[in-house]
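>>> Next one to model:
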Amino acid sequence: MPESPEVQALAEFLDESLTGRHVAGVDVVEFRAIKTHATPPESLAGAEITGVGRIGKHLDIALGSRHLVVSLGRHGWVRWGTGAGGEADGPPTLVRFDLDDASALELTDAGDWVSAGVSVVNDPTEVSSIAKLGPDPADPAFDPASLRAALGRRKQVKALLQEQETLAGIGGAYSDEILYDARISPVARASDLDDAARGRLVASTMKVVRDAIVARRGIPIDQLKAAKVAAMWVHGRTGRPCPDCGGTVADVPGSKGAAQYCPACQTGGVVLS
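Now for the predicted structure:
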């Protein structure tokens, strides 16, 4: 699942590459990807791209007074270039935007079901998943007190970190990395953490996300996912040695291999069952 560091790098690349170009035409290949049928993406033909930004895990492509919100979902991503990719070069295209310089921007989805989508709106907050987003720890104006307040809940801390209404932009991978950096068990309840653990969690949330954004910046967009995987300390590293203590990284019980932790570093050597 694309998370804020990779989406930020993608947004910065597209902002530099697309701003000032015009949409020459739109080809909707998969109609299930269209979320605003009253204002379909075809209505953007002729519009000038005036900037690209990130909101949580979403891309916000500004076209004058309108916004093309690209929700990448679980397996979505984009291709850009002259001649465009098409299905032969990777995951299938959902929507293709031809630009006035003979290049094209394609929304793709590598999943077995369509999770990515596009919305054409006057304000990004018209997209319900954006309207309910919590604060973004990558934002320089992020107030750590907002996360500290959420830690009073009895919710498991890993699930809380991934809850977009609490924090914007964090998914399964970076929640694992944050908890590892903070040396906190993935199954601990937020309300059970002592003050020291809460302080570590707040600091690690900001550090891990912000450091990852810096590390991904400038990487070609078709290599961002691989760069993310290569940078993980524990996520996706089941059975491999912990980079700090050398212990064996294990799966979080019940995660079906989708979440990992280091027993030696996070649970006092106890393997969760």
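
>>> C-alpha from now on. contacts and neighbour counts both.
Noted.

>>> The nearest residue to Gln260 once chain neighbours are set aside: what's it in contact with?
Excluding the flanking residues, the one nearest Gln260 by C-alpha to C-alpha, 6 or more residues apart in numbering is Asp251, at 4.4 Å. Residues near Asp251 by C-alpha atoms under 8 Å, 6 or more residues apart in numbering: 238, 257-261.

>>> Another for comparison:
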Amino acid sequence: MPELPEVEALVAFLRENAVGRVVTRVDLAAVQAIKTFDPPLSALGGLEITGVGRHGKFLDLDVSGLHLVVHLARAGWLHWRTGLPAAPPKPGKGPLAVRVHLAPLDADPPAPGFDLTEQGTRKSLAVYLVRTPAEVPGIARLGPDALDVDRERLAALLGSRHGQLKGALTDQTLIAGIGNAYSDEILHTARISPFKMADKLGEAELVRLADAVHAVLTDALDRQLGQKAATLKGEKRSGLRVHARTGLPCPVCGDTVREVSFADTSLQYCPTCQTGGKPLADRRLSKLLR
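This next block holds a predicted model:
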């Protein structure tokens, strides 16, 4: 799932490549992806992209006052294209959800554009066309951006939440921008169990956690800024130390990275670095270590 660093890097890429271009046409290939009907996507035709921003994990393209807002969900992505086909795509064919055609900045073709795609059968990619980003329910419910949360604010936010720390970090209404992958990385860097209760952290743990949130996200962002959209996923994977590395050695201590699986997701952690050497059990079978 694209998280804060990837979406921010996409923002930077689109500011460089899309701002100042006029939208010539928008093709909808997956009806379930569009979550609004007024204004229609056709209203974008002839309007200029004037800005690009981010709200948590939402991408926001300002198109002359209308906002094309995208949540890429778990398996969505934005692909920059040159020389898009003129024929409209066939609905329901392949991963394509929305195609945005842009005018070239000079008289010479090919005209560029971008595709919003989603792999797999579980379709969660969401596209909104609104007059203000606050009309998007997910944006209206967002907590403060993770990069804007200092130690004192983090302590207050977590102190109000009685639940496991992993879930608190990924709750977008509490802190915006952190997902499954970077929460694993943050907790590993902070040397804290994912199942520690959020409101039971000691002062030293809060300091380590706040420092880890900033360090992990800014390091990922520094590595990804300036990358092309096509290379951002690979750059994210290359920087991960525990997430999606089950069975591999921890780069800090050499212990084997372990996994806890849930119905539709999983987490990874290092027992030596985070849980005093004790493996975590799956809650479906036994009580989790805290």
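
>>> which one in the second structure is aligned with the residue nearest to Gln260 of the first structure?
When the second structure is aligned by TM-score structural alignment, Asp251 of the first structure is paired with Glu259.

>>> in a helix, that's where its match is, yeah?
No. If the criterion is DSSP: H, G, I helix; E, B strand; the rest coil, then Glu259 of the second structure is strand and not within a helix.

>>> Compute the distance between Lys35 of the second structure and Ile139 of the second structure, please.
14 Å (C-alpha to C-alpha, to the nearest Å).

>>> neighbour count winner among those two?
Remark: of Lys35 of the second structure and Ile139, Ile139 carries more neighbours, 20 against 14, as counted by other C-alpha atoms under 10 Å.

>>> close enough to count as contact, the more buried one and Pro133?
Yes. Ile139 of the second structure is within contact range of Pro133, at 6.8 Å (criterion: C-alpha atoms under 8 Å).

>>> related to what we said a few turns ago, so the match of Asp251 of the first structure versus Phe37 of the second structure, what's the distance?
Between Glu259 of the second structure and Phe37 of the second structure the computed distance is 42 Å (C-alpha to C-alpha).

>>> before we move on, back to that, compare the contacts of Asp251 of the first structure with the second structure and list the overlap.
Retained in the second structure by both residues aligned by TM-score structural alignment, their matches' C-alpha atoms under 8 Å are the following of the contacts of Asp251 of the first structure: 238, 258-261.

>>> Can you pick out the ones from these that are in strands?
Counting by DSSP state E, the part of those found in strands is 260-261.

>>> In the stretch 1-150 of the second structure, what residue spans correspond to helices?
4-17, 137-140 (DSSP state H, counting those that start in this stretch).

>>> Mean deviation, the first one versus the first structure?
Taken over the aligned residues, the distance from helix 4-17 of the second structure to the first structure averages 0.6 Å (mean C-alpha distance after the TM-score superposition for the first structure).

>>> what's the spacing between stretch 122-139 of the second structure and its chain's center?
Mean C-alpha position of stretch 122-139 of the second structure versus that of the full chain (C-alpha atoms, centre = their mean, to the nearest Å) differs by 14 Å.

>>> Packing partners of the lengthiest helix in the first structure?
For the first structure, the helix with the greatest residue count under DSSP state H is helix 195-216. Judged by 3 or more C-alpha pairs under 8 Å, 6 or more residues apart in numbering; DSSP states H and E, the packing partners of helix 195-216 of the first structure are helix 4-18, helix 144-150, helix 172-182, helix 224-231.

>>> Which residue is the nearest non-sequential neighbour of Asp222 of the first structure?
In space, Asp222 of the first structure is closest to Arg79, 7.5 Å off (C-alpha to C-alpha, 6+ apart).

>>> typo on my end, Val121 of the first structure
The spatially closest residue to Val121 of the first structure, leaving aside those adjacent along the chain, is His67, at 5.3 Å (C-alpha to C-alpha, 6+ apart).

>>> so how far is Leu18 of the first structure from the one you found?
14 Å.

>>> Can you get me a residue count around Ala196 of the first structure?
8.

>>> That one maps to what in the second structure?
Ala196 of the first structure maps onto Ala204 in the second structure, by TM-score structural alignment.

>>> Could you check how many residues crowd around Thr231 of the second structure?
Other residues close to Thr231 of the second structure by other C-alpha under 10 Å number 10.

>>> quick one: what's aligned to it in the first structure?
Thr231 of the second structure maps onto Gln223 in the first structure, by TM-score structural alignment.

>>> and its match, what is it in contact with?
With C-alpha under 8 Å, 6+ apart, Gln223 of the first structure has no contacts at all.

>>> Give the closest residue to Leu14 of the second structure in space, chain neighbours not counted.
Counting by C-alpha to C-alpha, 6+ apart, Leu14 of the second structure lies nearest to Val52, which is 6.9 Å off, once chain neighbours are set aside.

>>> which ones are touching the one you found?
Val52 of the second structure touches 11-12, 14-15, 19, 59-62, counting by C-alpha under 8 Å, 6+ apart.

>>> Likewise for Arg79 of the first structure?
85, 104-108, 221-222.

>>> In the second structure, which of these still touch?
Retained in the second structure: 105-108, 221-222, out of the contacts of Arg79 of the first structure (criterion both residues aligned by TM-score structural alignment, their matches' C-alpha under 8 Å).

>>> When you filter those residues down to buried only, what's left?
By neighbour count, with 16 or more other C-alpha atoms under 10 Å, those hold 105-108, 221 as buried.

>>> coming back round to it: now the match of Ala196 of the first structure: how far from Gly179 of the second structure?
To Gly179 of the second structure, Ala204 of the second structure is 24 Å away according to C-alpha to C-alpha.

>>> Ok, Val213 of the second structure next?
Noted for Val213 of the second structure: a distance of 12 Å to Gly179 of the second structure, by C-alpha to C-alpha.

>>> Compare these two and say which is more crowded by neighbours.
Just comparing Val213 of the second structure and Gly179: by other C-alpha under 10 Å the higher neighbour count belongs to Val213, 25 against 20.
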